[in-house]
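A.B. asks: I'll drop the sequence and a predicted model, then ask my questions.
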Amino acid sequence: MSAPYYAPHGGHPGQDQLLTDRAIFTEAYAVIPRGTMRDIVTSFLPGWTDTRLWVIARPLSGFAETFSQYIMEVQPGGGSDQPETDPEAQGVLFVVEGTATLEVNGATHQLTPGGYAYLPPSSGWRLHNRGDEALRFHWIRKAYQPAPGIETPEVLILNEKDITPSEMPGTNGTWATTRFVDPSDLRHDMHVTIVTFQPGGVIPFLETHVMEHGLYVLEGKAVYRLNNDWVEVEAGDFMWLRAFCPQACYAGGPGPFRYLLYKDVNRHMPLRPMR
């Protein structure tokens, strides 16, 4: 499958553009539209060369509590020999443009669009752009929560095109999820998947659950129910949903609506503040 993935390229709007946009930040959810991801809001990281990033989620009281998410942009020749400085952080990389050269566990991998990598804590990985075009990828980070008798997961290198989506029962394929990790594998305390709705597909009830969500729209457009509001979203938009925020979706077409989804799973609820 050759799937298009939207990625921001920055730039700066003209002085004639209206200020009104779809950006919204509430206690239950946030919407960061693609039009806000401009040059002026990029960040930089120590240890990375020829690289900038858009931070679209970070642990913050009243906002994302379990994860951070970056959209990385690495120019040809750029990258890092020490990208992750937190020994407790696990990571998921998902490539949307260009080719990443990933070195981990003594092996070198080429991640092309649709490429996915799960990187456990303290895996000592390296990443560079050895190609001729800019590399853009999502980097999702979460502090790993060990559990008694449960081993730490191993490195996973996959690609979306090699995975058959799992159809939701009774939907005739209009709602499906591409799973990179077996949901029953308790070693994993987070899942990053791709959810696909064909035109007319819906989440037919207000989901209300303990998992925190980050949703980055890779393709298409839809109307999303977030708490009490219906919000239009399109490729390049990011949504954050607090735990228990009611949510539903209607994909009106004309093409598929697809998003990269983060959620925390498979662990007891902390009864005291986490580190």
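C.D. replies: Looks like it came in fine.

A.B. asks: going forward, measure contacts and count neighbours with C-alpha atoms only.
C.D. replies: OK.

A.B. asks: Regarding Gly35, what is its secondary structure?
C.D. replies: helix (DSSP: H, G, I helix; E, B strand; the rest coil).

A.B. asks: That one: neighbour count?
C.D. replies: By other C-alpha atoms under 10 Å, the residues close to Gly35 number 16.

A.B. asks: and stretch 162-170, which residues are buried?
C.D. replies: Pro165, Glu167 (16 or more other C-alpha atoms under 10 Å).

A.B. asks: got it, and stretch 13-33?
C.D. replies: Ala28, Tyr29, Ala30, Val31, Ile32, Pro33.

A.B. asks: isn't the first one right next to Asp229, touching?
C.D. replies: The one in question is Ala28. No. Using C-alpha atoms under 8 Å, Ala28 is not in contact with Asp229; the gap is 10.8 Å.

A.B. asks: Name the nearest residue to Pro4, ignoring sequence neighbours.
C.D. replies: The shortest distance from Pro4 to any non-neighbouring residue, by C-alpha to C-alpha, 6 or more residues apart in numbering, is to Glu219 (6.8 Å).

A.B. asks: Pasting the second one now:
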Amino acid sequence: MGSARTYYAPTGGLPPQTQILTDRAMFTEAYAVIPKGTFSDIVTSFLPFWDKTRLWVIARPLSGFAETFSQYIMEVQAGGGSERAELDEGAEGVIFVVEGQVTITLDGKPHQLTEGGYAYLPAKSGWSLCNKGSSTARFHWVRKAYEYVEGLDKPDPLFLNEKDIMPTEMPGTNGAWATTRFVDPSDMRHDMHCTIVTFEPGGVIPFAETHVMEHGLYVLEGKAVYRLNQDWVEVEAGDFMWLRAFCPQACYAGGPGKFRYLLYKDVNRHMKLSHHSRP
């Protein structure tokens, strides 16, 4: 069993007129950094059939950037939500709750998720979501077009909480680097993973990871310096990083507390050799 966690969640607002413009926001051909200071009221979006809801879009497919997913930070007021949450029948989804609570209804059965709650929602599952609590709920919603493979069943729905999952220590790190996995990595039905990565103060990724998996990293807690391509960038709770496939990455967690982030990556599928649709 894990201990109680703190998850950063944006609340919006606007910076004062006296604030200087200089910020850490970056958008390059290999990576992007969206710092927490950019999550203002004027960059929120709205969705059809979602009541009392606004969101920050922090990742979306972009031509030339090989992006495989979209990621939203949803803000749902008490009594808000949607009976038609996902309009794309081909889209699978992951929900991760960082503040408040939500109820997801799937096949007529309600599932309550509190802070740290995780849901995997298969494509064509027709789920709905409502905030039945008295306070605002905030959660991440990661969406991906599910890649069906003949001979593999579609994954089952999952409703979990990270507090109930023992993190897996990375080999040889003595617990300085660990991953909380919601899905069995050997389950080939899944074509994406959303995990939580935790570094103790002083923990590192001791080499420049360079791999085919695209990444989205939202910092839930703490601070670190992160290597992105050729740059070392300071990041803290509330920042988001997007890394293109093969972008070199490394990390040093400077402390004083844990450095933790929600990580997306695409997995378990052949590389597409054509963009043309196939029967």
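C.D. replies: On my side now, so go ahead. On a predicted model such as this, the values are computed, not experimentally measured, just so you know.

A.B. asks: Pull the contacting residues for the equivalent of the residue nearest to Pro4 of the first structure over in the second structure.
C.D. replies: With TM-score structural alignment defining the correspondence, Glu219 of the first structure maps onto Glu221 in the second structure. By C-alpha atoms under 8 Å, 6 or more residues apart in numbering, the residues touching Glu221 of the second structure are Thr6, Tyr7, Tyr8, Glu236, Ala237, Gly238, Lys258, Phe259, Arg260, Tyr261.

A.B. asks: and the gap between Met269 of the first structure and Ala243 of the first structure?
C.D. replies: 12 Å (C-alpha to C-alpha, to the nearest Å).

A.B. asks: wait, Ala28 of the first structure
C.D. replies: For Ala28 of the first structure, the distance to Ala243 of the first structure - C-alpha to C-alpha - is 8 Å.

A.B. asks: how many neighbours does the aligned residue in the second structure for Tyr262 of the first structure have?
C.D. replies: By TM-score structural alignment, Tyr262 of the first structure lines up with Tyr264 in the second structure. For Tyr264 of the second structure, the neighbour count with other C-alpha under 10 Å is 22.

A.B. asks: How about Tyr264 of the second structure: what's its closest non-neighbour residue?
C.D. replies: Nearest to Tyr264 of the second structure is Cys194, by C-alpha to C-alpha, 6+ apart, at 4.6 Å.

A.B. asks: part of a strand, is that neighbour?
C.D. replies: Yes. Under three-state DSSP, Cys194 of the second structure sits within a strand.

A.B. asks: Pro273 of the first structure pairs with which position in the second structure?
C.D. replies: In the second structure, Pro273 of the first structure lands on His275 (TM-score structural alignment).

A.B. asks: Spell out the secondary structure type for that match.
C.D. replies: His275 of the second structure ends up coil, using three-state DSSP.

A.B. asks: repeat for Arg225 of the first structure
C.D. replies: strand.

A.B. asks: That one and Ala243 of the first structure: what is the separation?
C.D. replies: 15 Å.

A.B. asks: Identify all contacting residues around the longest strand seen in the first structure.
C.D. replies: Ranked by residue count and defined by DSSP state E, the top strand of the first structure is strand 68-80. Applying C-alpha under 8 Å, 6+ apart, the contact partners of strand 68-80 of the first structure are 47-59, 126-142.

A.B. asks: if you look at these, which of them are in strands?
C.D. replies: Residues of those located in strands (DSSP E): 49-57, 126-128, 135-142.

A.B. asks: Going along the chain, name the strands of the stretch 151-275 of the first structure.
C.D. replies: In the stretch 151-275 of the first structure, the strands defined using DSSP state E, counting those that start in this stretch lie at 156-159, 166-167, 175-179, 190-197, 202-207, 213-219, 221-226, 229-234, 238-241, 247-250, 257-264.

A.B. asks: Now do the shortest one: which range of the second structure does it align onto?
C.D. replies: Following TM-score structural alignment, the aligned partner range for strand 166-167 of the first structure in the second structure is 168-169.

A.B. asks: after superposition, how close is that stretch to the first structure?
C.D. replies: Here the mean offset of stretch 168-169 of the second structure against the first structure after fitting is 0.2 Å, by mean C-alpha distance after the TM-score superposition for the first structure.

A.B. asks: can you give me how far that stretch is from the chain middle?
C.D. replies: 20 Å (C-alpha atoms, centre = their mean, to the nearest Å).
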